[in-house]
Each structure stands twice: as C-alpha cells, then as structure tokens.
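Chemist: Task: produce atomic coordinates for the following.
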Amino acid sequence: MQAATLSKTNLVRNELFLIFLLASVQFTNIMDFMIMFPLQDYFLKQFQIDTARFSFVLSSYSFAAAIAALIGANFIDRFNRKSAAIFLYIGFLIGTALCAVAHTYSFLLFARITAGIFGGMITGVILSIIGDVFPIEKRGKAMGGVMGAFSVASVLGVPSGIRIAMHYGWNYTFGFIVLLGLPILVLAALYLPSLPSKMEKQKVADFSQLVKVLSDRHNLFALAFFMSVILGGLTVVTSIAVYMERNMGFSKSEVSHIYEIGGICTFASSWIIGFLSDRFGKHKIFLILVLLALIPILAITHLPQDLPVHLALGVTTVFMVLVSGRVIPSMALLTSAIRPEMRGSFMSVNASLQSVATGIGALLGGAILVQLPDGTFERFDVVGYFAVGFNLLAIYLSRKVKVVS
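Modeler: Reported below is the predicted structural model:
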C-alpha cells in the first residue's frame, strides 16, 4: 500500500513539473508577444510610425507564425514531440535576440517575422504534449496550469519588461527574454518526456495529413470556433495599453499595473476555471465566461476620460480575468476534438489559424482606431462592438465542437 501511494505521489509530482516546464516555455513565448503592446508608444516615437504601421509589425509575427504552422502541420506528427519543441524553442530565442539588436523599422519587422515562424508553432506542440500525456479528465486542470503562463507573464514578465525599457531602452527588454529562455531550454532538453510519433514512418513528406485535418467538417468547426475566441479578445487587447496612456492619462508605471494586478488575479482564476471546466463541463463553463466577458469588453472600450485610475484598473482586471478565462475551456475542448494520431497536425493548423486571427485582430484594431492631432485615439468603442460580435459567434460555434478523445 505504501509503495502504491509513493508511486502515485511521484506521478503527481511529475505531472506538476511537466505543467511547470510547459508553462515556462509558454511564459517566454507569451511575454515576447505581449510586451509589444505596452511598448507601442516607444515604437511610434522612435520609428515615427502610426498605429496602422505598428499593427503591421504585430500582424507580421502572427502571419509568419500562421504560414509556418500550416506548413508544419504536414510533418509535425512524424517527429518526436520533445525534439520538435526544442528545435522550435531555439529558433524562437534566435528571433527574439534579433529583436534585441533591431535598430530600424525594417530590421524589427524581419526580427518579428523570424520569431513568429518558430514561436507560432511552439503552442501547437505544447498543446499536443498535453493532449498526449494527460487524460481528458485531467486535461482542463493541465490546460489551466499552462494558461497560468499568461498570468505570470502579466504579473512578472510584462511589468519587468516595461521597467527595463524605461531605464535602459526597449531593445534590452527582448534581451531579457532571451536570458530567461536559456535555462528553460536546458530544462526542456533534460526533462521533457520523449513522445515518439504515433504515425507510420513515411519517406516523403506530402500534404495528406493536412488534407485529413481540413476534410473533416467537425475539425473545421473546431478551428473556426477557436479563431472566433481569439478575435473576441485580441481586437481589444492590442490597443489597451496605448489607449490608457494617451486617452486615460496613465503613466508608463501605471500601465504596468494593468498587467501586474490583472495577472495576479488571472493566475488564481486560471486554476479555478480549469477545475470548474473538468467538474461541470467545458461547454457550460465556456458559455458562462463568454457571457460575463461581454460586460468588461464593453466597459473598457467606453471608459470616460475622467475616470479615476483605481476604477479603470478594476475594469482592466475583470477584463483580463474573464477574457483570458474563456481560453481555458476552449483549449480543453479543442484538444479533445481530435484523435491522438492527428493531434499534432490539427494543433499546428489551429496554431496557424490562431495566428491568422491574432494578425487580423491587430490589423482590425489598428485600422479602426483614429489618432487625433493631440495624440489621443477615438473609435475604441467600435473595436469593442467587433469583439462582442466575435464572442457571440464563438458561442454558436462551440456547440458544434464534439469531444472524441
């Protein structure tokens, strides 16, 4: 009995460490993307660009990730998950290092594309590892743990990056991400589980696996569902920092509070949401969270300029908790909507379309916002209406997602 208990305890510890390791990879990946939002004001001033050109930098990362993930979907299931994760993470760190030495708009654009090619595929591999290792009854909790990386990136990563930019320059922020990523790379090489391909060996790569994924109508519903989830948040998220700074009068340190306070609350809520998703069902929890998220989405895009800072921070915190919370049950649904032998390819396609949705969200937000002569922005409310529409579409499509594994 004692031996059995010890074995079970060791299993739990191994599962928790795996979640921690995958979350650490996601932490640097998410921070690299998220830090672009609060640094927007630096880029606008240094490169003398408008919000449309800045959103093009954001979307270039996303569209590069989309193309890479779509190509990778044809062969990702033929490789050991561990080998794929390590290779992609090395490429991501190289791309981020290039951002650290960027000195022109063109070079920054090239660096973001490089980071996007590799970073965009990492999420798909991580989700595939979760789907392979964790049974469906534990998948929501595991997904909540990995999603906690978003919270840690908000609490520690983004505020640290903002302060580094304030004192040393925005280039050093990307160097900081690389320094964080190097020990994570070593741990991944040592401790990620080896998960060999479940496909039969094929000598020549073709598009058969991609065709299989896209020829199934249930897969198409699942992919469209997650795209609408992403668009329901990113259209607003991309412009929050610069809007709060220019329109609400937030200082750069107060902008960092948005991520610190929101991240702390999101870190706690992500575990709770993961547990509730396993306990009461992914569809039900997703529906509740989306309906609740509509309130802060409309609130944050209609804030009066004379609103006290502490009240504005309250709105941004609720926004971050509920909008990021929707992703947990939606990801759990997604990883359960595909058979194990196709999960890597499916998640690569999903990562591609997720990046497309992110790029569209960035372009849409940048195109709708109009900068006035005094530096402030208008039509943020219109951005909110688009986000509401995408969330309602996500509710409809969620009923089409069927659990198969």
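
Chemist: only C-alpha atoms for contact and neighbour calcs from this point on.
Modeler: OK.

Chemist: How about the strand or helix carrying residue 108, which residues are buried there?
Modeler: Secondary structure assignment for residue 108, by DSSP states H and E: helix 105-133. Buried residues in helix 105-133, counted by 16 or more other Cα atoms under 10 Å: 105, 108-133.

Chemist: got it, and stretch 95-107?
Modeler: Going by 16+ other Cα under 10 Å, stretch 95-107 has these buried residues: 95-100, 102, 105.

Chemist: which residues are contacting stretch 184-197?
Modeler: Residues outside stretch 184-197 that contact it (Cα atoms under 8 Å, 6 or more residues apart in numbering) are 18, 21, 24-25, 77-82, 86, 89-90, 129.

Chemist: Would you mind confirming that residue 252 is in contact with residue 245?
Modeler: Yes: when contacts are counted by Cα atoms under 8 Å, residue 252 is listed as touching residue 245 (7.1 Å).

Chemist: Please, where are all the strands along this protein?
Modeler: Along the chain, counting by DSSP state E, strands occupy 370-371, 377-378.

Chemist: can you redo these as JSON lines with mean neighbour count?
Modeler: Output for the strands of the chain, formatted as JSON lines (neighbours: other Cα atoms under 10 Å):
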{"stretch": "strand 370-371", "mean neighbour count": "16"}
{"stretch": "strand 377-378", "mean neighbour count": "16"}
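
Chemist: With respect to residue 316, which of those strands lies nearest?
Modeler: Nearest to residue 316 among the strands of the chain is strand 377-378; the distance by Cα to Cα comes to 17.8 Å.

Chemist: next up, for comparison:
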Amino acid sequence: MSRLSIYLLTVGAFLAVTAELILNGVVDMIAQDFQVSIAIAGQLVTAYALAFAIGAPIVITLTTRFDRKKVMLGALFFFILGNLMSLWSPNFTVLMISRVFLGISGGVYTVVAMSAVSKLVPSEKLGNAMGTFMLGVSASLVLGVPLGVVISGWLSWQMAFGLLAVLSLFIMIGIARVIPSLPGEEATPFKQQISVFRNGKIVNGYFITLFWGAGYSTAFTFLVPFLQETVHMETSAITITMFVLGLFSMIGTRLGGYGADQWGIAKTVYSSLIIHAFALLLLPVITTTVVTAVIMVAIWIGSAWMTSPTLQTYFIQQTPQSPDLALSLNTSVLQIGFAIGAGFGGFIVNATGTVTHTPWVGGCIVILGIVAALFCMQIKRELRKA
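Modeler: Alright, predicted model coming up:
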C-alpha cells in the first residue's frame, strides 16, 4: 500500500508543478487568443507564483491541525476547479483568477503531500520515498513545458488545462481510496516562524534565492517568443528544445547536489551563479542560429538549477534541528522571485517592444545574487573566526 500511496502523491505533485510551468510554453498563444500583449500574458506567471508564495503558506498554517488527507483532497478539488476555469475562460480576467486558484491549491497540495510521504513509510525507507516524490517534481521540469506546447499545437492551450483537470480527478479519487487518515500537527508559533529572519546567514541565503529566481524568470517566462523572434524557431523545434532543456535542468540539479558534497557549498553557489549570469548576458549576442541558441540556453538552464539543491543543503546545515521552516520559506521566496522576474520582464518587453532584452536584464539580476552570496559566505567566515 505504501508504494502505491507514494506513487499517487508523486503524480499529484507532477500535475501541480506542471500547471505552473505549462504556461511558459503557450504564453504567445494566450496573448494572441485574448488579444493582449505578450508582456501582459506573462503576468499569468506572476499571479501563480505570488499565490503560491503568499496564499499557500497561509492556508497550510490555518489547516495545520486538520487531517492531512482531507487537506490534500480539498487542495485537489480547488486545483481541478482552477484548471476548469482555465479551460473555459471567456476572457483574460477569468484566466488570471484561475491562476490564483492553481497557485494556492497546487502549492498547498505539494507541501502537504511532501509531509505526508514522511508519515507513510518507515524511517529506513524515507530517503528512497522522498527521492521518488522529488522525481515527480523534476519530471515536471522536463515534461511540463513540452507537453503544454504539444497539446496546444495539436488541440489548443485550453485542452492542456482540461487534461490536467481530468488527471487530477483520478489522483483525487485514488488518494481518497488508498491514503489512510493522517492526523495534523500542532501549529508552529508565530514567534518561532519569524525567528529565522534574525539569522543573517539565512536571510542572505534568501536573497540569493530571490535574485537567482527573479533573474531566471525574467528570461524564462519569455523564452518561447525569444526563440521565435531571434532564430525563428517553429513549434515542433520548440517542443524538442524544451524537452532538452528539461533534461539539462535535471542534470544541473544532480550536479548541484554532488557539488555541494564534493566541492563545498560556497564554490558550487558561486560557480553556478556566475555561469548563470554570463549565459544570460551572452544569450542575445550568441543566439544567431538554432544550434547556438539551444547550446547557450542549455548552459543557462543547467547552471541555474545547480543553485537550488545547493541552497537547500545550505539551509539544512544552518538549521539542522528543524530545517522544515527554513526550507518552506525558501520555496516561498523562490516563487516571489519568479513573480518579480515575470513582472519585470513584462515591463521590459512593454518598454522596449521586444523580448530580446529580457536575458540581459535577467543576467544583471543574477549578478545581484552573486553579491548576496559574497555577503552570505563572508558572514560564515566571520562566525568561524569568532
């Protein structure tokens, strides 16, 4: 039963994260259908990310004592509702509201499901179970955008959300039948929740997350129109490209975890951020053919996702007794970074009338992450000397 339970929760996480990423591949189609600019359509990413970052933690806090199974079922119900709203959106406003539903419900489900995994398996199998669950999240990075492009090109972008709604319904039924009742926990006092912000090492770590997420999102939100505008890439080629980029995100994630152990957190963070920034700064210059574009974007994506597991390791080291809160807040900060990046990228597109400048702006934002990393590691060195 435990294995089937983990698989159900994992597929649910895959669907939840896919709902966030799927939009990046169809932002141009949505802009055309609703007759809005690409910059405005890109704010759908901002809506999801802000709802995830702000709304999901509030809901999770308010439902801490509730049965975890019921919370997951409730989250999936609203997740299905959000996808159906996206499917039948008569105008852009309704679609924007649906993104808020998806951001909150998808975020609540993902976080609660991750916690549920730890309660469904014995301690000696926890690592393997968490590895399986995170594979679902990683798989969404590989398949989320290309699936959205394929389904949208074959049928319509609306049907991509319709498919998510149908699959989520099956997962909801499976969880209702298979997952046992999982009691809630005592709520974390507010004083304990804000205590992490008194730790300079953690706060600087959050700034790294914020800037790398914002820089990444500034460029990635408008990547499809960027490739279409610079190298005139067609839909079929974009689908393959997005799949390749997903693989590089997985490679980067694995390399970041390996680097944190073998090379140290500081070296891995510095190297990943530096490559990330330079790849974005060089992208508009080097992107003259499809081949050079794919190579440079792959380097960018791979280096970007090296940073995430390294920072997770960093936060665990800083709060070894209770890392959950620090990690949860880091996820919220990352989503806020994504929201800021999508919003700022849209502003740049509106101001310049082109998407070709978004990588340059994104690269400059990532450089701020490097500065934050310098401060972060400096604090660590001073504490060691003390």
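
Chemist: Work out the TM-score between the chains.
Modeler: Once superposed, chain against chain, the TM-score is 0.80 (TM-score structural alignment, normalised by the length of the second structure); 379 aligned residues with a Cα RMSD of 3.8 Å.

Chemist: I'd like to know how many residues surround residue 295 of the first structure.
Modeler: Counted with other Cα atoms under 10 Å, the neighbours of residue 295 of the first structure add up to 15.

Chemist: and it, what pairs with it in the second structure?
Modeler: Residue pairing (TM-score structural alignment): residue 295 of the first structure is matched to residue 278 of the second structure.

Chemist: Hmm, that match is touching residue 361, no?
Modeler: No: counting by Cα under 8 Å, residue 278 of the second structure sits too far from residue 361 to count as a contact (11.4 Å).

Chemist: For the match of residue 295 of the first structure, which residues are in contact?
Modeler: Here residue 278 of the second structure is in contact with residue 363 (criterion: Cα under 8 Å, 6+ apart).

Chemist: okay but residue 185 of the second structure is in contact with residue 63, surely?
Modeler: No: the pair residue 185 of the second structure / residue 63 is not scored as a contact, 9.3 Å apart, by Cα under 8 Å.

Chemist: quick revisit: just give me the closest of the contacts of stretch 184-197 of the first structure to residue 157 of the first structure.
Modeler: Within those, proximity to residue 157 of the first structure (Cα to Cα) peaks at residue 24, which comes in at 11.3 Å.

Chemist: what's the spacing between that closest one and residue 137 of the first structure?
Modeler: For residue 24 of the first structure, the distance to residue 137 of the first structure (Cα to Cα, to the nearest Å) stands at 23 Å.

Chemist: Between the two, which is the more surrounded one?
Modeler: Counted by other Cα under 10 Å, residue 24 of the first structure and residue 137 do not tie: residue 24 has more neighbours, with 24 against 12.

Chemist: Now do the same for that one: its match in the second structure.
Modeler: Per TM-score structural alignment, residue 24 of the first structure is aligned with residue 11.

Chemist: Please determine how far its match is located from residue 323 of the second structure.
Modeler: Going from residue 11 of the second structure to residue 323 of the second structure by Cα to Cα gives 25 Å.

Chemist: what do you get for residue 130 of the second structure?
Modeler: For residue 130 of the second structure, the distance to residue 323 of the second structure equals 15 Å [Cα to Cα].

Chemist: Neighbour count for these two, which is higher?
Modeler: Neighbours were counted for residue 130 of the second structure and for residue 323 using other Cα under 10 Å; residue 130 has more, 18 against 15.

Chemist: ok, the more buried one touching residue 119?
Modeler: No: contact status for residue 130 of the second structure versus residue 119: not in contact, 11.2 Å apart, counting by Cα under 8 Å.

Chemist: quick one: what's aligned to residue 365 of the first structure in the second structure?
Modeler: Residue 365 of the first structure maps onto residue 345 of the second structure when the alignment is built from TM-score structural alignment.

Chemist: ok, back up a step: now render the strands of the first structure as CSV, adding distance to residue 337 of the first structure.
Modeler: Converted to CSV, the strands of the first structure look like this (distance: least, Cα to Cα, whole Å):
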stretch, distance to residue 337 of the first structure
strand 370-371, 40
strand 377-378, 40
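
Chemist: To residue 162 of the first structure, which of these lies closest?
Modeler: Nearest of the strands of the first structure (Cα to Cα): strand 377-378, 21.7 Å.

Chemist: With the second structure overlaid, report how far that closest one is off on average.
Modeler: By mean Cα distance after the TM-score superposition for the first structure, the fitted strand 377-378 of the first structure averages 3.8 Å away from its aligned residues in the second structure.

Chemist: which other helices and strands contact that strand?
Modeler: Contacts defined by 3 or more Cα pairs under 8 Å, 6 or more residues apart in numbering; DSSP states H and E place strand 377-378 of the first structure against strand 370-371.

Chemist: residues in contact with the strand it packs on?
Modeler: Taking Cα under 8 Å, 6+ apart as the rule, strand 370-371 of the first structure contacts 51, 377-379.

Chemist: ok, of those residues, which one's closest to residue 9 of the first structure?
Modeler: For the contacts of strand 370-371 of the first structure, the closest approach to residue 9 of the first structure (Cα to Cα) belongs to residue 51, at 51.7 Å.

Chemist: Tell me how many other residues surround the corresponding residue of the second structure for the closest one.
Modeler: Using TM-score structural alignment as the criterion, residue 51 of the first structure maps onto residue 38 of the second structure. For residue 38 of the second structure, the count of nearby residues is 23 (other Cα under 10 Å).

Chemist: Residue 283 of the second structure versus residue 38 of the second structure, what's the distance?
Modeler: 20 Å.

Chemist: Over to residue 207 of the second structure?
Modeler: Residue 207 of the second structure sits 24 Å away from residue 283 of the second structure, going by Cα to Cα.

Chemist: between the buried residues of stretch 95-107 of the first structure, which is closest to residue 274 of the first structure?
Modeler: Nearest to residue 274 of the first structure among the buried residues of stretch 95-107 of the first structure: residue 96, at 30.5 Å, using Cα to Cα.

Chemist: who are the neighbours in contact with the match of residue 24 of the first structure?
Modeler: Here residue 11 of the second structure is in contact with 136, 171 (Cα under 8 Å, 6+ apart).

Chemist: One more pass at 7 Å, please.
Modeler: By Cα atoms under 7 Å, 6 or more residues apart in numbering, the contact list for residue 11 of the second structure reads residue 136.
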